[in-house]
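A.B. asks: got a predicted structure here, sequence first:
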Amino acid sequence: MISRRKMLHSGAGLLSLPLLSCESAFQAGVSDVRITEVELIPVRATYRTVWLVVRLHTNTGLSGIGEASDAFGYANTTVENADTMRAELAEYFPLIMNRSPLDIEHFRQQGRSRALTGLVSATAYSAIEQGLWDLAGQVLDVPTYQLFGGKVRDTLPVYANINRATSPRTPEGFAASAARAYNDGFRAMKAAPFDNFPVAGTATEITHHIERGVESTFAMREAVGPDVALMIDCHSFFSIPQAIAVAERLEPVNLTWYEEPVPPEFVDSTLSIKAGINQLMAGGEQLFGVAGFKQLIQRHAFDVIMPDVKHCGGLMELMQIAAIAADEDIMVAPHNPSGPVSTAASVQVCAGLANFNYLELQYGEVDWRINALMPAEIFVDGMIKVPNLPGFGIALNEGVIKEMSLPL
């Protein structure tokens, strides 16, 4: 058995910080903790939203969690999709089976080539990496952010993504959702009023859809006033001329950023749009790894980059992406229209980022979300507190999840 005193004097600088209680790991001995199982827990919150929670089990009873949602698109996740993710996790499991949860770099290096093969693989890889960091913090009895150098802030500003909570998807509907978020204390919010864009539609259909999206954006601004940060996600629906024309129409709204009017992989197209508009631009939500962001950052295609802890490779990769962005004076606002586990994982990284901007919250879908974790996920005045508990500082509230979630 290893004692706390022995650990404190073992030379590991990370452990010179105040330690909290994580008795099972210390009783077993840190070197004895081994990963024994990977579990996928699908949680259907609404008819279109499923949170895919990944849990790593150990021989000591400790478990670490991550999130693997949204690898199959944002419209829905089916039983078949969940089975596909479960199979993908099984492909990675031999890399961590019977290994210490502290062997994170081994997993990162050995699993990376598979993660590069597509979004599902990248998301499974990222979820396991999240779970390893949660476990690492628990095993060492420190919040995970301490393993990345500590925190520089106690609370994080959060913007409310009101898109999925908006019904009907009309100017009135978007205005009402924005007003609800405002009344709940949020002073930054985002929507995607151009969703369901008829890319192959007639000129009349396209014009009508653009008009409706523009009207909805102005309605949101009117509902919340001039001082709220308002972002618009275009979900890569536009051509270059359409993107520039829409941005010009939206200039009086004073957007905080204009997000992904074209796919971020099209760096030249993104730069053409950036040169033709006055708004700041943001994007990068499904890109993997430093390499996936490198051109965007080096060529300053975006003013704000949006790596997603579920897709970019996990916590360490998000830190590395943010570091190269900081060298170019580019801000980081992690993409996170997801469940509470992804939010908790993102908080651990954002707590220490020098160039952190905002963290995203999928706002207003289900009122029981805040109780899906223990402790509850709480936002006060549009801020989330950085926890001081070991690991991510959370556990699944399985009773609430079982009672409130819908059949997959």
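C.D. replies: Noted; the coordinates are in hand.

A.B. asks: CA atoms for contacts and neighbours, from now on please.
C.D. replies: Will do.

A.B. asks: what ranges do the strands span in the stretch 151-300 of the chain?
C.D. replies: Counting by DSSP state E, counting those that start in this stretch, the stretch 151-300 of the chain has these strands, from start to end: 155-161, 188-191, 229-233, 257-259, 281-283.

A.B. asks: so can I have a markdown table of these showing mean neighbour count?
C.D. replies: Shown next, in a markdown table, are these (neighbours: other Cα atoms under 10 Å):
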| stretch | mean neighbour count |
| --- | --- |
| strand 155-161 | 22 |
| strand 188-191 | 25 |
| strand 229-233 | 23 |
| strand 257-259 | 25 |
| strand 281-283 | 28 |
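
A.B. asks: out of these, which is closest to Arg108?
C.D. replies: strand 281-283 (24.4 Å; Cα to Cα).

A.B. asks: how far off centre is the closest one?
C.D. replies: Chain-centre distance of strand 281-283: 15 Å, with Cα atoms, centre = their mean, to the nearest Å.

A.B. asks: for comparison:
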Amino acid sequence: MKITDLKTFIVGNPPPHHGGRYFIFLKLVTDSGVEGLGEVYVATFGPHTVVRMIEDVFERHIKGQDPRRIETMTRRVYGTGYSLRPDVSLMGVFSGLEMACWDIVGKETGQPVYELLGGRVHERLRTYTYLYPKSGSAYPETTDADHVYVNPARAAERAVEEVEAGFTAVKFDPAGPYTVFDGRQPDLESIARSVAFVRAIREAVGTRADLLFGTHGQFTASGAIRLAKQLEPYDPLWFEEPTPPEVPEEMARVARQTSIPISTGERLTTKYEFARVLEQGAASILQMNLGRVGGLLEAKKIAGMAETRYAQIAPHLYCGPVVGAANIQLAACSPNFLILESIRTWGGFHAEILQTPIRWEEGYVLPPTAPGLGVELNEAVALANPYDGTALHLEMHGNPVP
């Protein structure tokens, strides 16, 4: 069995854009005609450049290879160009190719990927959702003083709606803008707003749901500790990425001085970066994104390392449903799985782009029993929604916060 061909799709994500402006999907094809599906989460280059990167890695390292030889392909890509170090863009590209290989292997053996990575240990997977606006764009104008990203009362109302729909955890990030100049000290207004959000949502949902307090590495360790101390009375399940990701030693300072569990990982890649997090005690909840971390096998190794530290995994999702499907496969076979990020209930475009939508019921995802990743791309929908822009998938403010 050999990989012979590659197909790529840059798919525009229509309003309300939950999960990003666009998704980058790919298919690998074998000499026997089996197709494997993958998704790449690379936010460092424009989408058309990313596709050229995918094509380059495919031609150099994947074409002509046996899709079962995942360890060998991983090492060849990881060390390409005399690197042998974590490269978030390169490993993001490889992540999509790697998960497509697993999809092929699963289809060839007639097994879901989770059965090939140790076997299913969870019959259903607890999920959480971000508190998106009820309707309209996921990027509301900042001048609107009444949307859920700035108004605690509106956020509490949305939280109640999500809990009544079945979710037992909700995430929100009211701490203010994040920039390329972070970390910084939070100002008093940001602290007060954050406390108001946590208080209002806790009062609204009581003990029916966990609160997941998100940040984007905005703060210094001392600033994050100041903020955490004021959030502690409301008992969030986690304080996400309180400091920038490049120095886990600083994040560890926060972890040592708050009772709130620290979570991190969406901007990290490979087991080597996650090993530093674990060694430093920087976080007890790891949020690898399967479209960036290096693929399913790399993520499974990270989950195993986490077990030895009694750390848990909560796969991160800010992209499309193919990464979501890979997250599900990892979560299903990982004893230390905690919770899975969901794009609400996997409806809307996230359902339309798949031939069979991800199955979500009463707050839980049910792992598929179909072979491979358990999902198939609806190519007609993908081709009908091309993305021709040049924007990055996710961007930070380019100027310091005044």
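C.D. replies: The structure has been received and is ready for your questions. Because the structure is predicted, anything quoted here is derived from the model rather than measured.

A.B. asks: assuming the best superposition, what's their TM-score?
C.D. replies: Once superposed, chain against chain, the TM-score is 0.84 (TM-score structural alignment, normalised by the length of structure 2); 369 aligned residues with a Cα RMSD of 2.6 Å.

A.B. asks: quick one on the thing from earlier: and the strands of the stretch 151-300 of structure 1: which comes nearest Ile330 of structure 1?
C.D. replies: Using Cα to Cα, the strands of the stretch 151-300 of structure 1 put strand 281-283 closest to Ile330 of structure 1, at 10.0 Å.

A.B. asks: that closest one maps to which residues in structure 2?
C.D. replies: Strand 281-283 of structure 1 corresponds to residues 262-264 in structure 2, going by TM-score structural alignment.

A.B. asks: superpose on structure 1 and give me the mean offset of the matching stretch.
C.D. replies: Following the fit onto structure 1, the mean deviation recorded for stretch 262-264 of structure 2 is 0.9 Å by mean Cα distance after the TM-score superposition for structure 1.

A.B. asks: residues contacting that stretch, please?
C.D. replies: 238-242, 245, 255, 282-288 (Cα atoms under 8 Å, 6 or more residues apart in numbering).

A.B. asks: what about stretch 332-340 of structure 1, start to end distance?
C.D. replies: With Cα to Cα, to the nearest Å as the measure, stretch 332-340 of structure 1 spans 20 Å from end to end.

A.B. asks: and that stretch, how far from the chain's centre?
C.D. replies: Going by Cα atoms, centre = their mean, where stretch 332-340 of structure 1 is centred and where its chain is centred differ by 3 Å.

A.B. asks: for that stretch, give me every contacting residue.
C.D. replies: By Cα under 8 Å, 6+ apart, stretch 332-340 of structure 1 touches 51, 67, 69-70, 161, 285, 304-309, 322, 325, 342-343, 346, 355-362, 369-370, 372-373, 377.

A.B. asks: from those, which land in helices?
C.D. replies: Among these, DSSP state H puts Ala322, Ala325, Ser342, Thr343, Ser346 in helices.

A.B. asks: Phe219 of structure 2 matches what in structure 1?
C.D. replies: Here Phe219 of structure 2 is matched to Phe238 in structure 1, going by TM-score structural alignment.

A.B. asks: wait, isn't that match in contact with Glu260?
C.D. replies: No - in this structure Phe238 of structure 1 lies outside contact range of Glu260 using Cα atoms under 8 Å: 9.0 Å.

A.B. asks: okay, these two: which has more neighbours?
C.D. replies: Taking other Cα atoms under 10 Å, Phe238 of structure 1 and Glu260 do not tie; Glu260 has more neighbours (23 against 20).

A.B. asks: what does the more buried one align to in structure 2?
C.D. replies: The equivalent of Glu260 of structure 1 in structure 2 is Glu241 (alignment by TM-score structural alignment).

A.B. asks: distance of its match relative to Arg267 of structure 2?
C.D. replies: 9 Å.

A.B. asks: likewise Ala382 of structure 2?
C.D. replies: 27 Å.

A.B. asks: then Thr356 of structure 2?
C.D. replies: 29 Å.

A.B. asks: ok, now Asn327 of structure 2?
C.D. replies: Distance check for Asn327 of structure 2 against Arg267 of structure 2: by Cα to Cα, it reads 16 Å.

A.B. asks: settle it for me: which of the two has more neighbours?
C.D. replies: Asn327 (25 against 19).

A.B. asks: can you list the residue ranges for helices in structure 1?
C.D. replies: For structure 1, applying DSSP H gives helices covering 4-8, 23-28, 79-92, 104-115, 119-140, 171-183, 203-224, 240-250, 267-276, 289-298, 315-327, 340-350, 398-404.

A.B. asks: buried ones in the shortest one?
C.D. replies: By 16 or more other Cα atoms under 10 Å, the buried positions in helix 4-8 of structure 1 come out as Leu8.

A.B. asks: and it, which stretch of structure 2?
C.D. replies: Using TM-score structural alignment, helix 4-8 of structure 1 finds no match anywhere in structure 2.

A.B. asks: structure 2: matching residues for stretch 150-157 of structure 1?
C.D. replies: On structure 2, the counterpart of stretch 150-157 of structure 1 by TM-score structural alignment is residues 119-126.

A.B. asks: picking that back up, out of the contacts of stretch 332-340 of structure 1, which end up buried?
C.D. replies: Here, 16+ other Cα under 10 Å leaves 51, 67, 69-70, 161, 285, 304-309, 322, 325, 342-343, 346, 355-362, 369, 372-373, 377 buried among the contacts of stretch 332-340 of structure 1.

A.B. asks: show me what Pro171 of structure 1 lines up with in structure 2.
C.D. replies: Residue mapping for Pro171 of structure 1 onto structure 2 gives Pro152, with TM-score structural alignment as the criterion.

A.B. asks: may I have the residues that are in contact with the counterpart of Ser121 of structure 1 in structure 2?
C.D. replies: When structure 2 is aligned by TM-score structural alignment, Ser121 of structure 1 is paired with Leu90. By Cα under 8 Å, 6+ apart, Leu90 of structure 2 lies in contact with Val77, Tyr78.

A.B. asks: do you know how far Ala325 of structure 1 is from Ala333 of structure 1?
C.D. replies: Distance from Ala325 of structure 1 to Ala333 of structure 1, by Cα to Cα: 11 Å.
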